[in-house]
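[1] starting from these lines, generate the structure:
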Amino acid sequence: MQILLQAAAAVPASIPSPDWSGFDIPLPWGSLRIHAYALCILAGIVLGLWLTSVRWARRGAPEGSVWDIVIWAIPFGIIGGRLYHVVSSPDQYFGPGFDGTGDLWLIPQIQRGGLGIWGAVVLGVVGAWIGCRRAGVKLTAFLDAAAPGLLLAQAIGRWGNYFNQELFGGPTTLPWGLQIDADNPNFPAGMPADTLFHPTFLYESLWNIAGVVILLALDRRFHFRRARLFWLYAMYYTLGRVWIEAMRIDDAEQINLVGITTRLNVWTSIFVFIAALVVFVLVGMKGRPEPDTPYLAGRGPAPEADDSESTSGDGDAGDTGVKSDDHVAAVVPAVRNADTRVSDSESRDNLPVIQNGSGNASTPTEDEPAVRDGKKSVPATPGTGDSGRKVTESAPEAGTSK
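    You can find the predicted model right below:
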């Protein structure tokens, strides 16, 4: 028991501030700084793509098409996320009240942090739409496959806020409170140096990881289509973002609606949640698509030709209507092996009469009528009463139809 108490006492009562934020790569003209924030974003993208590619392949999508899509979606998403952040937090870029005292050069420096998820999602979907059209697949099918992966990428990417010591919550005395260096520009002015803050990055990361598990379980149970899983993702994420965003104390645009003043991202999350819920319900009323395929109309794989019909002679391409040698060879044994249990009389009727041992079937005999000057003799039909008399009839002229 004493050992457990000592181990518990050794556990820090807070989350320490990071002592590492990246590394430098020496170059002939200087060095290249690799920021931990960028590495977290990159790791999130890689893991999110892995999960998306696995789910996309299970939908029967064309091999390699996921890369044709994300090559458009990722750049569009990064640009959209940065633009949303600049618009929602404009003071450092344009100055308070857009008085021109800001630094516009900070806008492209995303390594300093600042990617708004809603701008990333909106423009990312636009990029995904372009990629899907080029790949011949449905955007809705891809969004369903990508929804859990997108949430996983956000869960990993949020750790970039920890390394940048940014976007934390208000003061707290909880044992998992977050330490922020007192000399960090993001440390709130006027607060004691040992103040601990809510680790909102950790809250959101855990919330998102739980959401990945929930989305995968629900999709396994209900097999969502028509982007319903994507709208479910939007509802889940915004539900957590509302209370997490309300805890943050960093500078942000404040919006007053219906007498309530709160952060822009809080209002955005509320509106997105409502819109996603409405679309989720309306799309669900349409049922599952028929046929259930990720391909756009007319862009699916061509059906394989049926070899059994290649010699049917019913007008298929390349079919001349003539049976192949293999087909004939298959029929001949069947004829040769026909039932031999026939009567002697039937056998004699079907064989030519051989006289004088000549064996020449073409020589007219008494049992075979001969043709003379266009006339042939036909023996009288038995039972007519005139068995010895031959009847003469005209043979058909050449070229006439029977």
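[2] hey, let's count contacts and neighbours off CA atoms from now on
    Will do.
[3] now do the strands in the chain.
    With DSSP state E as the criterion, the chain has strands at 14-15, 22-27, 30-35, 177-179, 196-197, 254-257, 260-263, 371-372, 375-379, 390-394.
[4] okay if I get the ones you listed as CSV plus mean neighbour count?
    Shown next, in CSV, are the strands of the chain (neighbours: other C-alpha atoms under 10 Å):
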stretch, mean neighbour count
strand 14-15, 16
strand 22-27, 11
strand 30-35, 13
strand 177-179, 23
strand 196-197, 24
strand 254-257, 12
strand 260-263, 14
strand 371-372, 12
strand 375-379, 16
strand 390-394, 13
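[5] report the contact partners of the residue lying closest to W72 once chain neighbours are set aside.
    Computed as C-alpha to C-alpha, 6 or more residues apart in numbering, the closest residue to W72 that is not its neighbour in sequence is G127, at 4.7 Å. Residues in contact with G127 (C-alpha atoms under 8 Å, 6 or more residues apart in numbering) are I69, V70, W72, A73, I74, P75, F76, G77.
[6] before we compare anything, build this one as well:
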Amino acid sequence: MELAFIPSPSTGVIHLGPIPLRGYAFCIILGVFIAVWLGNKRWIARGGKPGTVADIAVWAVPFGLVGGRLYHVVTDYQLYFVEGRNWVDAFKIWEGGLGIWGAIALGAVGAWIGCRRRGIPLPAWADALAPGIALAQAAGRWGNWFNQELYGRETDLPWALEISDGPNRIAGTYHPTFLYESLWCIGVALLVIWADRRFKLGHGRAFALYVAAYCAGRGWIEYMRVDDAHHILGLRLNVWTAIVVFVLAVVYFVLSAKLRPGRETVVEPERSLPEGPAKTAEAGPTDAKAEPEAEADPASEPAEDAAGSKKL
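    Have a look, this model is predicted:
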């Protein structure tokens, strides 16, 4: 007998008049705002300028969305490109389907472009964003709850997730893996914030810590899921991805600590003032050297007569 369970919403869309508000999209947008807000606070604390994080996010977010969707479509191509499926569904991002691996990879490309345009080191910017990205993932996972997807094995635990009957799913109570991952991501964010304050992480090591910690949790959470996925040597593809990315993050952390210890002292260099009239005007009249007065020519002075009066 089930004593309690987590109910799933009857629909993932709320209509505000003629405007549909999709729960999945709302969670993604909320996560972006959280990441930018926290990243901006951390960037300013590191000596950066207000607004820089948002300016670079304008490049990173679109790239990340495209990368996340590409990873999902490529790794789950059978959902879109086999007989009986409609390939147009691959563009329906609001129905769910964003791979965090592709989102981070291509999002980093967008961030690199934005950082290069501002003359900012990408690792420093990534360190500032790391805990915010983890919190963004925590918020974004609730989009899976709205869509009733990516749940785990059947269970009768009090916190089991109730799933209703529908396409590609059977009614029952299952492990709420979306909730497990959301809570794990919150823990990762707190870990990165604590470690960054305690050890003054720099040169991308805070971001590497976030990646490694997330992958450690994603591995066991992915192992609990029952949705269709490709398997390699008995393990789901995303489990292998988590293992490989975890190792790369740890290697980067260790090598970075040896090659570039400490933290960046300047994360956003001041731009030099342009040469020209502005520089001259800045000096002002008080800085100009006075012209030396011409020496008086005795011959040009009117001669004085014996009475002392000048001859005009």
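[7] report the buried members of the contacts of G127 of structure 1.
    I69, V70, W72, A73, I74, F76, G77 (16 or more other C-alpha atoms under 10 Å).
[8] mind checking which of the residues you listed land in helices?
    Residues of the buried ones among the contacts of G127 of structure 1 located in helices (DSSP state H): I69, V70, W72, A73, I74, F76, G77.
[9] quick check: closest non-adjacent residue to the fifth one.
    Among residues not flanking I74 of structure 1 along the chain, G124 sits closest, at 6.3 Å (C-alpha to C-alpha, 6+ apart).
[10] what residue in structure 2 is paired with that neighbour?
    In structure 2, the residue paired with G124 of structure 1 is G107, using TM-score structural alignment.
[11] for that match, grab the count of nearby residues.
    Applying other C-alpha atoms under 10 Å, we find 24 residues neighbouring G107 of structure 2.
[12] these two touch, right, it and I56?
    No. The criterion here is C-alpha atoms under 8 Å, and G107 of structure 2 misses it with I56 at 10.5 Å.
[13] what do we get in structure 2 for V212 of structure 1?
    So V212 of structure 1 corresponds to A189, using TM-score structural alignment.
[14] its match against A138, yeah?
    No. At 9.5 Å, A189 of structure 2 does not count as touching A138 under the criterion of C-alpha under 8 Å.
[15] more neighbours: which of these two?
    Shown here are A189 of structure 2 and A138; by other C-alpha under 10 Å, A138 has more neighbours (26 against 22).
[16] mind listing what the more buried one touches?
    Counting by C-alpha under 8 Å, 6+ apart, A138 of structure 2 touches G31, E181, S182, L183, W184, C185, I186.
[17] which of these sit farthest apart?
    Using C-alpha to C-alpha, the contacts of A138 of structure 2 span at most 15.1 Å, a distance reached by G31 and W184.
[18] what range does stretch 59-67 of structure 2 cover in structure 1?
    So stretch 59-67 of structure 2 sits over residues 72-80 in structure 1, by TM-score structural alignment.
[19] check the mean deviation of that stretch from structure 2.
    By mean C-alpha distance after the TM-score superposition for structure 1, the fitted stretch 72-80 of structure 1 averages 0.4 Å away from its aligned residues in structure 2.
[20] how far does that stretch sit from the chain's center?
    18 Å (C-alpha atoms, centre = their mean, to the nearest Å).
[21] stretch 261-278 of structure 1 now?
    A distance of 28 Å separates the centroid of the chain from that of stretch 261-278 of structure 1, by C-alpha atoms, centre = their mean.
[22] which stretch of structure 2 lines up against that stretch?
    Mapped onto structure 2 using TM-score structural alignment, stretch 261-278 of structure 1 covers residues 234-251.
[23] ok, stretch 349-359 of structure 1 next?
    Per the alignment by TM-score structural alignment, stretch 349-359 of structure 1 matches no residues in structure 2.
[24] with stretch 157-176 of structure 1 instead?
    Under TM-score structural alignment, the match for stretch 157-176 of structure 1 is residues 140-159.
[25] list just the nearest of the buried ones among the contacts of G127 of structure 1 to F23 of structure 1.
    Closest to F23 of structure 1, out of all of the buried ones among the contacts of G127 of structure 1 and judged by C-alpha to C-alpha, is I74, at 24.4 Å.
[26] distance of L150 of structure 2 relative to L98 of structure 2?
    Look at L150 of structure 2 and L98 of structure 2: by C-alpha to C-alpha, to the nearest Å, they are 12 Å apart.
[27] could you do F91 of structure 2 as well?
    In terms of C-alpha to C-alpha, F91 of structure 2 sits 11 Å off from L98 of structure 2.
[28] which residues are in contact with Y180 of structure 2?
    The neighbours of Y180 of structure 2, taking C-alpha under 8 Å, 6+ apart as the test, are I221.
[29] what's the answer for P7 of structure 2, then?
    L161, E162, I163 are the contacts of P7 of structure 2 under C-alpha under 8 Å, 6+ apart.
[30] so what's G48 of structure 2 closest to, chain neighbours aside?
    Distances taken as C-alpha to C-alpha, 6+ apart place E268 nearest to G48 of structure 2, at 5.4 Å, with adjacent residues excluded.
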